[in-house]
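Undergrad: model this:
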Amino acid sequence: MASARLLQQLGSFQDTVTAWMPSAQPFTVAEVLRLSGTGSADLPDNWAESVTDLCKQALKALLDARQREGKRLTTMLQDRVDQLKTLAEKAEPLVPELVKQQKERFLERWKDAMALTEGSVSPEAAQDRALTEATSFAIRIDVAEEITRLRSHLDEITRLLGKGGDIGKRLDFLIQELHREANTLGSKSAALELTRISVDMKVLIEQMREQVQNIE
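TA: As a prediction, this is how the structure comes out:
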């Protein structure tokens, strides 16, 4: 029969493998008997030690591969973070100009309306109402808060990538928040350029989401 020490080693190796690869199948009784050398007279005396060394090598190769994959994912995610920050920088200066344009349009419309009313409304009252409407609209299209939150989420992702460890769930949450801010930016957009920026952001965020699924 296989020694208790060898069975314990096999069990320990199996636990380590399944911890890193949850989908890995556990040993069957037949596999344990075969690996332990039970009933095989042709195996060398130091066979158990050889199995231990091979298992250690296999685990090291697995960990090295995961480390390389982790570096690749980190590089990819940070690249997308940098691109999103660039898009945010492009979007930010567009907002004040859009607000200014909308106010000017409202004033022009109210001037046209005044001409049609033939003086039944005072110019001051018309202008005040036009500015009120323009201000209300400006508030609805202002995406400054969305851009600020988006940048904050991007900074947190960079921090987590540098920290490492068990960050998969946290990254997944931040990706969802990024997508929400990009959607809001698109829905509040009053210019084609802002709409394009929102679409580009969502493409990058979706690429990040797909990769984050591979991080624990």
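Undergrad: contacts and neighbour counts: CA atoms only from here.
TA: OK.
Undergrad: residue closest to the middle of the chain?
TA: Central residue of the chain (Cα atoms, centre = their mean): Ile175, 3.3 Å from the mean position.
Undergrad: how much space between that one and Glu92?
TA: According to Cα to Cα, to the nearest Å, Ile175 stands 21 Å off from Glu92.
Undergrad: with adjacent residues omitted, what lies nearest to the residue nearest to the centre of the chain?
TA: Arg209 (6.2 Å; Cα to Cα, 6 or more residues apart in numbering).
Undergrad: outside of the one helix or strand that neighbour maps to, which residues touch it?
TA: Per DSSP states H and E, Arg209 falls inside helix 192-212. Around helix 192-212, the neighbours that count as contacts under Cα atoms under 8 Å, 6 or more residues apart in numbering are 73, 77, 80, 83-84, 87, 91, 94, 168, 171-172, 175, 178-179, 182-183, 185-186, 189.
Undergrad: off-centre distance for the helix or strand encompassing Trp110?
TA: Assigned by DSSP H and E, Trp110 falls within helix 94-117. Here the centre of helix 94-117 is set off from its chain's centre by 40 Å, with Cα atoms, centre = their mean, to the nearest Å.
Undergrad: could you give me the buried positions within it?
TA: Buried residues in helix 94-117, counted by 16 or more other Cα atoms under 10 Å: Leu94, Val95, Leu98, Val99, Gln102, Lys103, Phe106, Leu107, Trp110, Lys111, Met114.
Undergrad: ditto for stretch 34-51
TA: So for stretch 34-51, counting by 16+ other Cα under 10 Å, buried means Leu35, Ser36, Gly37, Ala48, Val51.
Undergrad: out of those, which sit inside strands?
TA: With strands taken from DSSP state E, there is no overlap with the buried residues of stretch 34-51.
Undergrad: need the max-distance pair from those.
TA: Using Cα to Cα, the buried residues of stretch 34-51 span at most 10.3 Å, a distance reached by Gly37 and Val51.
Undergrad: scan the chain for its longest helix.
TA: Using DSSP state H to define each element, the chain has its longest helix at helix 47-91.
Undergrad: my guess is Lys103 contacts Arg129, does it?
TA: No - with contact defined as Cα atoms under 8 Å, Lys103 does not reach Arg129; the gap is 11.3 Å.
Undergrad: so who does the residue nearest to the centre of the chain touch?
TA: Going by Cα under 8 Å, 6+ apart, the list of residues near Ile175 reads Ile205, Met208, Arg209.
Undergrad: another for comparison:
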Amino acid sequence: MVPKNGAGGNLIASMTGYARAQGSDDRRHWVWEARSVNGRNLEIRCRVPPGFDRLENPARAAVGGRMKRGNVSLTLTVTSERQTKPLAINRALLAELATLVEEVRKSTGAAPPSADGLLRVRGVIEEEDAGQETEEALATLDKALQASLDEALKGLVVSRAAEGKALAAVIDGHVAEIEALCSRATERALAQIGTVRARFEAQLAELLGRVPALSEERFAQEVALLVGKADVREELDRLNAHIAQARALLADARADNPVGRKFDFLCQEFNREANTLCSKSADIELTRIGIDLKGAVERMREQVQNVE
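TA: Alright, predicted model coming up:
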């Protein structure tokens, strides 16, 4: 059964999720966006505006404290509360331009430039800087930004858990399908032993009639050897053990015990046994069951790729 979500309950986590959080002060508004998709390891990409690079390392540490696997992208967008800043004239540049213009006018006789012409020169008119914020103000700002980041990451964890709940139900369905196919294979394998024995006995009896030197003892050995090669009970036992382990992984998954890597390896083992079952099958119906089993394992593996 899929573990139920709730207090003390265990649940696998998906590596897919999205969340955002926002905040503001008297000077600016900001938004954190957190996205994650599946990945073999934990990879973190952090994009912040110029001047906020100091937040990258704390942001990466915050992600690492909550997640073990996945490609996680963090984006910080900051906008000023003021639509436009006050304008100021760069008087030093303007004076330099006036001197150069006067020199050119005297040497060429050109008409003097108008005031609006000088003001159009890049750099003459600037947006006035309100000044550097104090260390105390920056510390307050960073604390507010990190609080919003924490809110976004909590939302991302919740999003991944919700996706994981649905994912667990899908995986549990695949495990049930594999279990049903293994039950059918077990029933067919028992019938296969008798069928194979009868077929090989008939073939060897015909051969024994053609080759009088073949002893009864050698005849029995050949029958036993061929029947043993077609015996798939060992593979079915291992498949049933893998089914039990898959259910244990679903039940034991939690934040401090991600099971994605273990589940991925288990799918490889499922596929190995299914391949052996098909190769040893001497019965068309058992071969069909084995092919269906491989398909069910592959469908489960595709879902497992997104488990943390």
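Undergrad: the aligned residue in the second structure for the residue nearest to the centre of the first structure: which element?
TA: Matched to the second structure by TM-score structural alignment, Ile175 of the first structure sits across from Cys267. Here Cys267 of the second structure sits within helix 260-280, counting by DSSP H and E.
Undergrad: same check on Ala134 of the first structure?
TA: Using DSSP H and E, Ala134 of the first structure sits in helix 123-141.
Undergrad: contacts for that helix, please.
TA: Applying Cα under 8 Å, 6+ apart, the external contacts of helix 123-141 of the first structure come out as Val95, Val99, Gln102, Lys103, Phe106, Leu107, Trp110, Lys111, Met114, Lys188, Ser189, Ala190.
Undergrad: try it again with 10 Å
TA: 95-96, 98-111, 113-114, 184-191 (Cα atoms under 10 Å, 6 or more residues apart in numbering).
Undergrad: relative orientation of that helix and helix 168-188 in degrees?
TA: Interaxial angle, helix 123-141 of the first structure versus helix 168-188 (axes from the mean of the first three to the mean of the last three Cα atoms, to 10 degrees): 150 degrees.
Undergrad: if you count neighbours, what's buried in helix 123-141 of the first structure?
TA: Ala126, Gln127, Ala130, Leu131, Ala134, Thr135, Phe137, Ala138, Ile141.
Undergrad: picking up where we left off before, closest one of the contacts of Ile175 of the first structure to Ile157 of the first structure?
TA: Taking Cα to Cα as the measure, Ile157 of the first structure sits nearest to Met208 out of these, at 10.8 Å.
Undergrad: how close does whatever residue of the second structure lines up with that closest one sit to Ala246 of the second structure?
TA: Per TM-score structural alignment, the equivalent position to Met208 of the first structure in the second structure is Met300. From Met300 of the second structure over to Ala246 of the second structure the distance is 11 Å, taken as Cα to Cα.
Undergrad: what touches both of the two?
TA: With Cα under 10 Å, 6+ apart as the test, Met300 of the second structure and Ala246 both reach Ile171, Asp172, Val175, Phe263, Cys267.
Undergrad: out of those, what pair is the most spread apart?
TA: Put simply, by Cα to Cα the two of those set farthest apart are Asp172 and Cys267, 13.2 Å from each other.
Undergrad: list residues touching both of these two?
TA: Ala246, Met300.
Undergrad: just to revisit the earlier point, in the helix holding Cys267 of the second structure, what's buried?
TA: Counting neighbours by 16+ other Cα under 10 Å, one finds that the buried residues in helix 260-280 of the second structure are 260, 263-264, 266-267, 269-271, 273-275, 277-278, 280.
Undergrad: next, the angle helix 284-304 makes with it.
TA: Using the same axes, to 10 degrees: helix 260-280 of the second structure against helix 284-304 is 170 degrees.
Undergrad: after superposition, how close is helix 260-280 of the second structure to the first structure?
TA: With mean Cα distance after the TM-score superposition for the first structure, helix 260-280 of the second structure departs from the first structure by a mean of 0.8 Å once superposed.
Undergrad: distance from the chain centre to that helix, please.
TA: Distance, centroid of helix 260-280 of the second structure to centroid of chain: 21 Å (Cα atoms, centre = their mean).
Undergrad: same check, this time on stretch 11-25 of the first structure
TA: Worked out by Cα atoms, centre = their mean, stretch 11-25 of the first structure lies 28 Å from the chain centre.
Undergrad: give the buried residues for that stretch.
TA: Residues Phe13, Gln14, Val17 are the ones in stretch 11-25 of the first structure that count as buried (16+ other Cα under 10 Å).
Undergrad: would you turn those residues into CSV with distance to Glu146 of the first structure?
TA: Below are those laid out as CSV (distance: Cα to Cα, whole Å):
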residue, distance to Glu146 of the first structure
Phe13, 49
Gln14, 48
Val17, 43
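Undergrad: show only the entries of those residues found in helices.
TA: Short answer: the buried residues of stretch 11-25 of the first structure in helices (DSSP H) are Phe13, Gln14, Val17.
Undergrad: Gln203 of the second structure and Gly209 of the second structure: what is the separation?
TA: Going from Gln203 of the second structure to Gly209 of the second structure by Cα to Cα gives 10 Å.
Undergrad: same check on Trp30 of the second structure?
TA: Per Cα to Cα, Trp30 of the second structure is found 91 Å from Gly209 of the second structure.
Undergrad: kindly report the same for Arg20 of the second structure.
TA: Arg20 of the second structure is 82 Å from Gly209 of the second structure, where distance means Cα to Cα.
Undergrad: also Ala168 of the second structure?
TA: For Ala168 of the second structure, the distance to Gly209 of the second structure equals 60 Å [Cα to Cα].
Undergrad: cool, Leu149 of the second structure as well?
TA: Applying Cα to Cα, the value for Leu149 of the second structure to Gly209 of the second structure is 84 Å.
Undergrad: all set now, cheers.
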